[in-house]
Structure formats: C-alpha cells, structure tokens
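Engineer: Predicted model and sequence below, questions to follow.
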Amino acid sequence: KAVVLAMGCRERTREAIAIPGNRPAGIFTAGTAQRFINIEGYIPGREVVVLGSGDIGMIMARRMTLEGARIKAVLEIMPFSTGLIRNKVQCLDDFNIPLKFNHTITRIEGEKRIERVIVAQVDNSLQVIPETEEEISCDTILLSVGLIPENELTGEAGIKLDPVTRGPIVNENRETEIEGIFACGNVLHVHDLADFVTEEGEIVGRAVGEYLKRNIRFRSQSIKIVPGDNIAYVVPQHIDFIVPGRKKIK
C-alpha cells in the first residue's frame, strides 16, 4: 500500500502576522475575497488596502478595481514584489495601483467596520522606522501575506518536516522518510503556478505505481542536497542512489 499527502496549503491570517489594533469587520484574506466575488457574487468592500504583494493579492487588486472598488495601496514589507513580475505589470502597473515597498500596517482602527489603517516604513531588519507613520482611510483590508502548507496531519504521523518549506522532507520520488508515504503539491512546498503542482502530481503518480510494483521498495544510501548561496531551500532534500536492477523514475 501507499499513501499520498496532497492536502494543499492555507492562507496566513491576521492572527498569524499579529497586526495590532481593533477587531472590526472588513478584514479578509485575498482568497476569501476571491470566493466572495467569483462564487458568492458579492464585493467585500469599496475602499481597499492590500497587505502583501503575493500573486493572489495583486490579482485581487485588479479584480476589485474591475468590480468598481478603489485600491488605495498595495503594501509590501519587502523591498521587492513577492509575486510574479507579470502580475505586478498586468495587475498593478496597468491599472495605476500604487505599490509601496518597505511598508506595513502598524495598526487597524474602526468600530463596527474598518475606518482606517496606520502604515509605516520598515528598515532592512523589517523593523518599523519611527516617525514614518501615515494614515490611509479604507473600509477593507485584503491580506496576501503568504501560504502555509497544511501539514498538521503529516506531523502527527511522525513525518519529519523541513523547517524552511514547512513541508515533509522527501527524496526524488517525493517519498517521505517513512516508506510508502509520498507528498506532492502545496503540502510539500508552496508552488508559484498550478502547472507545477500538476507536474509534481505526475511524478508522484509514476513513483507510486513503481513502488506498488516493488520496483523502488528497497532503498540504498542517499545523497543529501544542501542549498547553496542565495538559495532558500531545495526540494527534494535528498536523492536515493539508483541500484542495479531498479527502474529509475524520471
């Protein structure tokens, strides 16, 4: 038997990034706002601040604009966009939506509904720079501050996780360190494109087929892969030697 972990990922929420201030209505993850518009047929707000320049955040900034909302600003704590360049150009630049690098929200204000946010510049250590705060009036905040692989079940199963990707450690066949348990997609690490998830699913599908036919059941010594300079992480984290008589999975 074999098990394939494919639980995907979830969006970071306000609680995950600890934004101080009141708890009024009007705070949504970008994915939730996308569901409201695309499936429920509701626009979640009219005066919008987007926190984070991830792909879904930039896409939703454009979508909200097309639905009649005004995007007051897209705030990015890093000195660069964390999404694809084409999304920055097509979703922000083409619609004259302001993108502020090295900025974050320091406080949320409002009673029943958001009325304003206080934003400030940050330094190279991502610490708020004193006396740089400014007020932006808005009724909605969209959060695009990253995705987290859904690996609570993985951890409970005793599978070792990579501290950087927050996904399981795997070999070239995407098999975890527990024999017969494989992982693919955003549960393994967050992918930029859905096409990459599809390709990885095909890799795992072939590998599982060979495993069930016992072509890759027995392991030999592994080669550990270590990230080089300016490389955040690598997947897979180790490669198994191909022993004589065992079919290699491409």
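Structural biologist: Right, received. Where do you want to start?

Engineer: alpha carbons only for contacts and neighbour counts from here, please
Structural biologist: Will do.

Engineer: Show me where this structure has its strands.
Structural biologist: 3-5, 9-11, 27-29, 47-51, 70-76, 99-101, 103-110, 114-121, 134-137, 140-143, 147-149, 181-183, 222-224, 238-240 (DSSP state E).

Engineer: So which of those is nearest residue 85?
Structural biologist: Shortest distance between residue 85 and the strands of the chain, using Cα to Cα, is found for strand 99-101: 12.9 Å.

Engineer: just to revisit the earlier point, quick one: the strands of the chain as a markdown table, columns for mean neighbour count too.
Structural biologist: Below are the strands of the chain laid out as a markdown table (neighbours: other Cα atoms under 10 Å):
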| stretch | mean neighbour count |
| --- | --- |
| strand 3-5 | 17 |
| strand 9-11 | 17 |
| strand 27-29 | 21 |
| strand 47-51 | 25 |
| strand 70-76 | 22 |
| strand 99-101 | 20 |
| strand 103-110 | 20 |
| strand 114-121 | 20 |
| strand 134-137 | 14 |
| strand 140-143 | 26 |
| strand 147-149 | 19 |
| strand 181-183 | 23 |
| strand 222-224 | 12 |
| strand 238-240 | 17 |
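
Engineer: As JSON lines, these with distance to residue 156 would be great.
Structural biologist: Listed next are the strands of the chain as JSON lines, based on distance: least, Cα to Cα, whole Å:
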{"stretch": "strand 3-5", "distance to residue 156": "13"}
{"stretch": "strand 9-11", "distance to residue 156": "17"}
{"stretch": "strand 27-29", "distance to residue 156": "27"}
{"stretch": "strand 47-51", "distance to residue 156": "32"}
{"stretch": "strand 70-76", "distance to residue 156": "34"}
{"stretch": "strand 99-101", "distance to residue 156": "38"}
{"stretch": "strand 103-110", "distance to residue 156": "35"}
{"stretch": "strand 114-121", "distance to residue 156": "38"}
{"stretch": "strand 134-137", "distance to residue 156": "43"}
{"stretch": "strand 140-143", "distance to residue 156": "29"}
{"stretch": "strand 147-149", "distance to residue 156": "14"}
{"stretch": "strand 181-183", "distance to residue 156": "13"}
{"stretch": "strand 222-224", "distance to residue 156": "25"}
{"stretch": "strand 238-240", "distance to residue 156": "22"}
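
Engineer: And those strands: which comes nearest residue 62?
Structural biologist: Of these, the one closest to residue 62 (Cα to Cα) turns out to be strand 70-76, at 8.5 Å.

Engineer: and residue 159, which of the strands of the chain is closest to it?
Structural biologist: The nearest among these, by Cα to Cα, is strand 181-183 at 9.0 Å.

Engineer: one more structure, for comparison:
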Amino acid sequence: MKNADLVILGGGPAGLAAALAAREAGVQDILILERDAELGGILNQCIHNGFGLHTFKEELTGPEYAARFADKVKAQGIPYKLNTMVMDLSADKVVTAMNRTDGLFQVQAKAVVLAMGCRERPRGALNIPGTRPAGIFTAGTAQRLVNMEGYLPGRRVVILGSGDIGLIMARRMTLEGAKVLCVAELMPYSGGLKRNIVQCLNDFDIPLKLSHTVVDIEGKERVTGVTIAEVKNGKPVPGTEKHFDCDTLLLSCGLLPENELSRTAGVALSPITGGPQVDESLQTSIPGVFAAGNVLHVHDLVDYVSEEAAAAGTNAAAYILQGAGEAGRSLPVVAQNGVRYTVPVTVHPQATETLTLRMRVDNVYKGKALAVYAGETCLWRRKRPVMAPGEMETVVLKADALAKIPADAANLTVTLEEV
C-alpha cells in the first residue's frame, strides 16, 4: 500500500483549487485522482463565457478557467493520475482506485478532500410517461456531444427543466442551427440564474413556460413529439395540453452531488442537499475527510466552488500538519422561514475568525431580509431585493459578529424576515 499526506478525489475545479491551497499551506505529498482523460472536470465542455469574474476579474470560458488552475498544478509539480476510477473510500482514509497503468492500488491518506462534483438527474428519476425512444438526453450529455464530440443531437428540440445547463443548451442548440421550441419548467420559477434566462432565452425568443411539465413522449425508434401541460398542486391540468412535433427532448431537471464514495465511507449526508454534513472547516463527520464544491452542495458559480475548495485544502493542510485542534463548543446551524439549507450545518465559533455560511431559499422572495441569530441575539441582517432558489446566498460573519454569540446560545439560526 502506498502512502500520501493528502488525497484529492476529483480533478475538476474543486480538486485543483484544494490541491493548490494545500500546497501553499505547506503540504508537499499530494495526489489528485481523476477519472476523466484530462484535468478540469465538467468545465472542459462548458465552452460558453461567464466564468472567472470573481476569481480573475475577467470573463473566461470554462476550459480557460480550468486551464488556469491545471497549469498551476502542473507548474507546482503536484502529482495526479488521470483515467483513474476510485472504487472505495474507507472510514480510516484508505483510498482504493484502479487504472490501466497501475491496476488496482490502495493509498493510505492522512487526509482526504472529496471533490467528485455532481451528476444530472436522469429520466428514470422523473417518472415521465410515454415510450422510450432515442432522442432523449440530459442537457449535460447534449452539451458534451455538441461541444466536445462534434455531434448535433437533434434539430427540433424541447427542453424540460430550466436549470442553468438547460438554459445554456437552449442557446447552444439554437446557435448550432437547431430550433428550440420551448423550455418547460415544473416549478413556478426558474431554477437558473437570471442572467442566463435573459441571455439564453429572451435574446433568442425561446419561450419559457413555468408551471408546465412533459406529460407524454411519442415515437417508437426516435422521438417524434412531446406533449406538455400546465401543472397545479403537483398535477397536470386537463385541457391545458400542448403538442410539439420534435425529434429531441433535453432534460435539465436538477443536479445530484456524487456521493457514493462518501456513503460507503460512512460520511453523514444531508437529506436536503444530498452532500456531506460539514462544519465551518468543511470537515465531514469523519475526522480528516473534507468536502468542497458540487459534491457538497450544488453551486451556481464556479468561482464560489474554487473559493470553497481552497478553504477545504487549507483546512486539510492544517489537519495534516497540526493534527485535530481543540474545537470548543459545537453549535448546530438551523435553517428556517424560507431558507432551505445551510452549509455548514455545525460551527465551532472559537475555532474560526471568519465564518462563511452558504445557503439557498426555497422560493422567490422579494423585499425580505436575511438574518442570522444566536439565540435572541442578531449577529447579521441585510435586506435583499430579490432572492430565488437558482441563486446561492452567502453570509460572512467576521470576528466582531462571532464575539456577540451568547455563552448560553443553543444554535445559530438563519432565517428570512419581513423588512
């Protein structure tokens, strides 16, 4: 069995940022394991721009953003293995992986960073009635076919779900010469960023039908048409059906953190996000195992993934070099009144000088205030003109706010309030 101080599972934006931060913090023995043929993860197929505005203060495409981190990893000589599938992670941080060169091998790590990213929700999880012909793709699969393989999946397209990948693919398919007939969204609000609705749908006159879903798929060998209908109280409304003749259906119905390895290792997972439950250092329920990026919770901007992963890498380095410090008292973080979840779910106020809380709301809210309380004491409060599920909210509590936490506080509460 080989040994390594830090093993990072995933060579996408989270894994690369964590590796660079850990090396900067003083850890030399790092190994990145990536199942794809190159570093960069999902960014390699995201050839649209809009990346890097926070991190580099300029607008980059996905491959350009990934290349900046990959080049730094290579320049610093951080080892990585490509085309390597991690098969198992044990509770005592033994990583079992395999590739064609090394065969099956094991690495005993002092610390592990989980950076496996997420995957799309497939058709089987959506319970769409109808036949099962060719021409049904997840939006990410279609994106890879168009941008990396050079294939056009179809010419007349209906998209179900208004997640960011679906919105971006509506524009991409249009630019490639296909006709996007409509984007149907089950919820009464879009799941994507506002800027993507404007730039990808409105600019190309593609209709967005909220509170609609696909109720039938037609075709034997290949999709020949789909029927959508309005939805109320979770059920299609009879008489509102509308038929589209099309040859392709793209599904953009949410992303699921890829946590099979976390589950087998015994990491406690959140029932809401599907990702690990972590504390303020992004450490999971297993000491020395950290998580960051979309494997933790689905982000809207890759800049936030890199920022979060850098923190995980730094904290993993501290764990390796200094051991587990005295954390002090533990406060659970409670989400309520419209806040769907928070990351982290537990904090140790004495262990940090700055606490970053990331969260999403469960609906569209206008003119509400986002607030953080410790018992009856308000630590932070800001008015937000608009909050939507598609856009992540971030709260940063600095030392002066953390100093206000009463000694008898049982938890931190993140909540929405009337202004």
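Structural biologist: Perfect, thanks for sending it. What you see is a predicted model, and the numbers here were worked out from it, not measured in a lab.

Engineer: Please work out the TM-score for the two chains.
Structural biologist: Comparing the two superposed chains by TM-score structural alignment, normalised by the length of structure 1, the resulting TM-score equals 0.95, with 246 aligned residues with a Cα RMSD of 1.4 Å.

Engineer: Out of the strands of structure 1, which gets nearest to residue 164 of structure 1?
Structural biologist: By Cα to Cα (comparing all of the strands of structure 1), the closest turns out to be strand 147-149, at 11.0 Å.

Engineer: Quick one: residues contacting the counterpart of residue 176 of structure 1 in structure 2.
Structural biologist: Aligned by TM-score structural alignment, residue 176 of structure 1 pairs with residue 284 of structure 2. Contact analysis of residue 284 of structure 2 by Cα atoms under 8 Å, 6 or more residues apart in numbering lists 267, 268, 276, 277, 278, 290, 291.

Engineer: ok, the residues you listed vs residue 361 of structure 2, which is closest?
Structural biologist: If you rank the contacts of residue 284 of structure 2 by distance to residue 361 of structure 2 using Cα to Cα, residue 277 comes first, at 18.1 Å.

Engineer: what's the counterpart of residue 154 of structure 1 in structure 2?
Structural biologist: Checking TM-score structural alignment: residue 154 of structure 1 goes with residue 262.

Engineer: so its match touches residue 276, yeah?
Structural biologist: Yes: Residue 262 of structure 2 is within contact range of residue 276, at 7.5 Å (criterion: Cα atoms under 8 Å).

Engineer: who's more crowded, the two?
Structural biologist: Neighbours per residue (other Cα atoms under 10 Å) separate residue 262 of structure 2 from residue 276, with residue 276 holding more: 29 against 24.

Engineer: Could you find the closest non-adjacent residue to that one?
Structural biologist: Nearest-residue entry for residue 276 of structure 2: residue 269, 4.2 Å, with adjacent residues in sequence omitted and distances by Cα to Cα, 6 or more residues apart in numbering.

Engineer: The longest helix anywhere in structure 2: which residues count as buried?
Structural biologist: Longest helix of structure 2, by residue count under DSSP state H: helix 302-322. Neighbour-count burial for helix 302-322 of structure 2 flags 302-320 (criterion: 16 or more other Cα atoms under 10 Å).

Engineer: mean deviation (superposed) between it and structure 1, please.
Structural biologist: Comparing helix 302-322 of structure 2 with its match in structure 1 after superposition yields a mean distance of 0.9 Å (mean Cα distance after the TM-score superposition for structure 1).

Engineer: which residues of structure 1 does that helix align to?
Structural biologist: Mapping helix 302-322 of structure 2 onto structure 1 (TM-score structural alignment) gives residues 194-214.

Engineer: Same check on stretch 380-395 of structure 2?
Structural biologist: Using TM-score structural alignment, stretch 380-395 of structure 2 pairs with nothing in structure 1.

Engineer: Please report how far the match of residue 176 of structure 1 lies from residue 244 of structure 2.
Structural biologist: 47 Å (Cα to Cα, to the nearest Å).

Engineer: what does residue 413 of structure 2 give?
Structural biologist: From residue 413 of structure 2 to residue 244 of structure 2 the distance is 47 Å (Cα to Cα).

Engineer: same check, this time on residue 272 of structure 2
Structural biologist: 34 Å.

Engineer: go on, residue 49 of structure 2?
Structural biologist: 31 Å.

Engineer: ditto for residue 110 of structure 2
Structural biologist: Taken as Cα to Cα, the span from residue 110 of structure 2 to residue 244 of structure 2 is 56 Å.

Engineer: what about the helices in structure 2?
Structural biologist: Listed in chain order, the helices found in structure 2 under DSSP H are 13-24, 62-75, 139-144, 164-175, 194-196, 260-265, 302-322, 399-402.

Engineer: okay, the fifth one sits on what stretch of structure 1?
Structural biologist: By that I understand helix 194-196 of structure 2. Aligning helix 194-196 of structure 2 against structure 1 (TM-score structural alignment) gives residues 85-87.

Engineer: That stretch: average distance to aligned residues in structure 2?
Structural biologist: Mean deviation for stretch 85-87 of structure 1: 0.4 Å (mean Cα distance after the TM-score superposition for structure 1).

Engineer: which parts of that stretch are buried?
Structural biologist: residue 87.

Engineer: what do you get for stretch 104-116 of structure 2?
Structural biologist: In stretch 104-116 of structure 2, counting by 16+ other Cα under 10 Å, buried: 106, 107, 108, 109, 110, 111, 112, 113, 114, 115, 116.

Engineer: so can I have a markdown table of those residues showing distance to residue 14 of structure 2?
Structural biologist: Below are the buried residues of stretch 104-116 of structure 2 laid out as a markdown table (distance: Cα to Cα, whole Å):
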| residue | distance to residue 14 of structure 2 |
| --- | --- |
| 106 | 22 |
| 107 | 21 |
| 108 | 21 |
| 109 | 18 |
| 110 | 19 |
| 111 | 16 |
| 112 | 13 |
| 113 | 9 |
| 114 | 9 |
| 115 | 6 |
| 116 | 8 |
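
Engineer: which one of those sits closest to residue 172 of structure 2?
Structural biologist: Closest approach between these and residue 172 of structure 2, by Cα to Cα: residue 116, at 26.0 Å.

Engineer: which residues does the aligned partner of that closest one in structure 1 contact?
Structural biologist: Aligned by TM-score structural alignment, residue 116 of structure 2 pairs with residue 7 of structure 1. Going by Cα under 8 Å, 6+ apart, residue 7 of structure 1 touches 149, 150, 151, 186, 187.

Engineer: Please tell me how far the residue nearest to the first one when sequence neighbours are not counted sits from residue 119 of structure 1.
Structural biologist: Distance criterion Cα to Cα, 6+ apart; nearest residue to residue 149 of structure 1, sequence neighbours excluded, is residue 9 at 4.0 Å. Per Cα to Cα, residue 9 of structure 1 is found 28 Å from residue 119 of structure 1.

Engineer: likewise residue 21 of structure 1?
Structural biologist: Applying Cα to Cα to residue 21 of structure 1 and residue 119 of structure 1 gives a distance of 12 Å.
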